[in-house]
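**Student:** just coords:
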């Protein structure tokens, strides 16, 4: 027997705001929310329709009192699906992301950014279908 990856929980100060950023990045929608958390996931499939491929994990943004103080030990990687890496980086910068240096060096194929609450994530160079 195995487990299935279904959810990634992310501590933050503003669940609704950070969820809005990630909805714009991933094309996700809010699936549930209250004052302390917001859950986002891929758009729900209308009844009678089939989803192509596996259901991606949800992201759950949970309000915590403490702020981020060190580099994340776990981060999200995203792949542009219909833009070049540079175009996607520019789109994400327009949404509120910022460049980050986590010691990646100069000769890497990915771009390290941080979201509005300074959580690191990478934009990979390869396109995924």
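**Tutor:** Cool, the structure landed. In this text, all values refer to a predicted model and were calculated from it rather than measured experimentally. Residues are numbered from 1 along each chain as shown.
**Student:** make it CA atoms for all contacts and neighbour counts henceforth
**Tutor:** Will do.
**Student:** can you map out the helices along the chain?
**Tutor:** Taking DSSP state H to define them, one finds helices in the chain at 15-26, 85-95.
**Student:** Output the contacting helices and strands for the last one.
**Tutor:** Think helix 85-95. helix 15-26, strand 120-123 (3 or more Cα pairs under 8 Å, 6 or more residues apart in numbering; DSSP states H and E).
**Student:** Now tabulate these in TSV and tack on distance to residue 72 and mean neighbour count.
**Tutor:** Formatted as TSV, the helices and strands packed on helix 85-95 follow (distance: least, Cα to Cα, whole Å; neighbours: other Cα atoms under 10 Å):
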stretch	distance to residue 72	mean neighbour count
helix 15-26	16	18
strand 120-123	7	21
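**Student:** Can I get these in TSV including distance to residue 101?
**Tutor:** Below are the helices and strands packed on helix 85-95 laid out as TSV (distance: least, Cα to Cα, whole Å):
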stretch	distance to residue 101
helix 15-26	20
strand 120-123	9
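**Student:** Below is an additional structure, to be compared with the one above:
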């Protein structure tokens, strides 16, 4: 195994996004944008350029929120984070939903914990249920309380 050269300066943190496999990326993006108070990314202008250049087939595009979107990929981003104005792609906190052919079959190995304001957990759980989430169970332990929930496609998350 080759070792990276040693540097005298601190390494640059890596940029990342959370990618979630889904049956319907658009509906998942709508749910999570509402759940997190994020924005669905608008890649419409970028997609139009790709179509005009002939590098993106029309069958890979759908209309979503009255604009062009990728059929198999859609992301949500934090509204305060920067984004690339040419592509519409977020450059900060974002979640990307990608279409996959197989259905979810087992418990998630990674999940989000949503932190409600003090005293607001139950109202947040009710709000999320109104968006299409379901409560799987309530947990009360010496270390705290939370609700384990599932999004519309069954992905688990917690509300603390």
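**Tutor:** Structure's in. What do you need? All values reported here derive from a predicted model rather than from experimental measurement.
**Student:** Can you give the structural similarity as a TM-score?
**Tutor:** Once superposed, the chains reach a TM-score of 0.78 (TM-score structural alignment, normalised by the length of structure 1), with 114 aligned residues with a Cα RMSD of 2.4 Å.
**Student:** re earlier: dump the helices of structure 1 to a markdown table, plus distance to residue 43 of structure 1.
**Tutor:** Shown next, in a markdown table, are the helices of structure 1 (distance: least, Cα to Cα, whole Å):
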| stretch | distance to residue 43 of structure 1 |
| --- | --- |
| helix 15-26 | 10 |
| helix 85-95 | 20 |
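**Student:** And those helices: which comes nearest residue 63 of structure 1?
**Tutor:** With Cα to Cα as the criterion, residue 63 of structure 1 lies closest to helix 15-26 of these, at 5.9 Å.
**Student:** In structure 2, what range does that closest one match?
**Tutor:** Mapping helix 15-26 of structure 1 onto structure 2 (TM-score structural alignment) gives residues 25-36.
**Student:** how big's the offset between the matching stretch and structure 1?
**Tutor:** Stretch 25-36 of structure 2, aligned to structure 1 and superposed, deviates on average by 0.4 Å (mean Cα distance after the TM-score superposition for structure 1).
**Student:** just to revisit the earlier point, closest to residue 56 of structure 1 out of the helices of structure 1?
**Tutor:** helix 15-26 (10.6 Å).
**Student:** Are there helices or strands packed against that closest one, and which ones?
**Tutor:** strand 29-33, strand 37-41, strand 58-63, helix 85-95.
**Student:** ok and that helix relative to strand 37-41, angle-wise?
**Tutor:** Inter-element angle recorded for helix 15-26 of structure 1 and strand 37-41: 10 degrees (by axes from the mean of the first three to the mean of the last three Cα atoms, to 10 degrees).
**Student:** List the contacts of helix 15-26 of structure 1.
**Tutor:** 12, 28-30, 33, 36-40, 61-63, 92, 95-96, 115-117 (Cα atoms under 8 Å, 6 or more residues apart in numbering).
**Student:** Show me just the buried residues among those residues.
**Tutor:** Neighbour-count burial (16 or more other Cα atoms under 10 Å) applied to the contacts of helix 15-26 of structure 1 gives 12, 28-30, 33, 37-40, 61-63, 92, 95, 115-117.
**Student:** Let's check: the centremost residue of structure 1 is which one?
**Tutor:** Structure 1 has residue 22 as the residue nearest its centroid, 4.9 Å off, counting by Cα atoms, centre = their mean.
**Student:** From residue 59 of structure 1, how far off is that one?
**Tutor:** As defined by Cα to Cα, to the nearest Å, residue 22 of structure 1 lies at a distance of 9 Å from residue 59 of structure 1.
**Student:** now residue 114 of structure 1
**Tutor:** Counting by Cα to Cα, the gap from residue 114 of structure 1 to residue 59 of structure 1 is 16 Å.
**Student:** same check, this time on residue 39 of structure 1
**Tutor:** As judged by Cα to Cα, residue 39 of structure 1 and residue 59 of structure 1 stand 6 Å apart.
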